[in-house]
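Student: Take a look and give me a structure for this.
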Amino acid sequence: MTASSPRTDLQPGDRAPDFTLSASGGRTVSSAELKGKPYLLYFYPKADTPGCTTQACGLQEVLPKFEADGLTIIGVSPDPVAKIEKFATKYGLQFPLASDEHHAVAEAYGTWVEKSMYGRTYMGMERSSFLVDGQGIIRNVWRKVKPATHAALVAEAFRDLSSGA
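Tutor: From the prediction side, this is the model:
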């Protein structure tokens, strides 16, 4: 697993940090392999939880359209590959789910953040997404994504990116 230096302020127009991660299906995903192709890198807190399942299944539903239009989807969580593999199998997720156990990539994208629940603070994954064009430039950033509407937001933004809007 590798990532470029940490950033917390990534915005549209910035170069996407490089990454290489182990993923479901025995795959490895990397920004180098995606050179020349647009992709969605989405960060989610924990495999097989209600929100993460809603989000992943929503993206799986539109995956054929995204793939036909040339968009690659990659999900990233701090879960180990074995847990991600079970999640992908259970819900028939065909796009790669990558393991960022040491959260180096999440830190590079600014999605490993301090969270709070019931008065307790801890570090965790912020549900965020980055739409990256074929030149490695971030075109859209969504922070604190709502799982149920995520796929529709991505579809609209990718349609605009594809049409040159």
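
Student: Please count neighbours and contacts with C-alpha atoms only from this point.
Tutor: OK.

Student: Could you look up the next helix or strand downstream of the longest helix seen in the chain?
Tutor: Ranked by number of residues, the top helix in the chain under DSSP state H is helix 50-68. Tracing the chain past helix 50-68, the next element assigned as helix or strand by DSSP states H and E is strand 72-77.

Student: just to revisit the earlier point, the longest helix of the chain: how far from the chain's middle?
Tutor: 12 Å (Cα atoms, centre = their mean, to the nearest Å).

Student: one more to put side by side:
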Amino acid sequence: MTSLIEGDKAPSFSAKDQNGKKISLADYKGKKLVIFFYPQDMTPTCTVQACNLRDNFALLMKHGLEVIGISPDSTESHKKFETRHQLPFPLLADTDRKIIDKYGVWGEKQLYGRKYMGLHRTTFIVDEKGKIMKIILKPKSKQHAEEIIAALAAG
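Tutor: So this is what the prediction gives:
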């Protein structure tokens, strides 16, 4: 799992979103940012998580939060995911796992007793100065926005 801790400087990154636009952490300087790492577009749990953030996007923005999703999927896959579910935030394609590795969210997983390597669903809340305020390990997909707001309220 991630070796990053709250208070660490968020690792810088730059990648293309679903529209081919290059987005970097520096673009969000002076803003609070939610970076949610998820395993794969169109899968049931990832869809529930992304749609929860979509449905609560106005609430998150009201709390001064911007949102970015990152997965190892391609920009084309992200575009289909965004279009199918009307997602209002950028989805960054990290096909070479450079960002995923910087944030330490790739590792061994287990499903039905089978071990394999994959992305650990993890969310980072980054403050206006680029420091990690909160790390949510294993977010609850159906209540993810509520988890983020509660984490902010808890300080």
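
Student: TM-score of the superposition?
Tutor: Remark: TM-score between the superposed chains equals 0.93 [TM-score structural alignment, normalised by the length of the second structure]; 155 aligned residues with a Cα RMSD of 1.6 Å.

Student: Which part of the second structure matches stretch 122-141 of the first structure?
Tutor: With TM-score structural alignment applied, stretch 122-141 of the first structure matches the range 116-135 in the second structure.

Student: what's stretch 52-69 of the first structure in contact with?
Tutor: 44-47, 72-73, 75, 91, 93-95, 146-148, 150-151, 155 (Cα atoms under 8 Å, 6 or more residues apart in numbering).

Student: can you pull the buried residues of it?
Tutor: The neighbour-count check on stretch 52-69 of the first structure (16 or more other Cα atoms under 10 Å) flags Cys52, Thr53, Thr54, Gln55, Ala56, Cys57, Gly58, Leu59, Gln60, Leu63, Phe66 as buried.

Student: circling back: tilt between the longest helix of the first structure and strand 72-77?
Tutor: 160 degrees (axes from the mean of the first three to the mean of the last three Cα atoms, to 10 degrees).

Student: and the match of stretch 122-141 of the first structure, how far apart are its ends?
Tutor: Criterion Cα to Cα, to the nearest Å; first-to-last residue distance in stretch 116-135 of the second structure is 23 Å.

Student: what does it contact?
Tutor: So stretch 116-135 of the second structure is contacted by 1, 5-10, 28-39, 100, 105-110, 136-139, 148, 151-152 (Cα under 8 Å, 6+ apart).

Student: Can you mark which positions in that stretch are buried?
Tutor: For stretch 116-135 of the second structure, by 16+ other Cα under 10 Å, it's 119-127, 130-135.

Student: What of stretch 91-106 of the first structure?
Tutor: Buried, per 16+ other Cα under 10 Å, within stretch 91-106 of the first structure: 93-101, 103-106.
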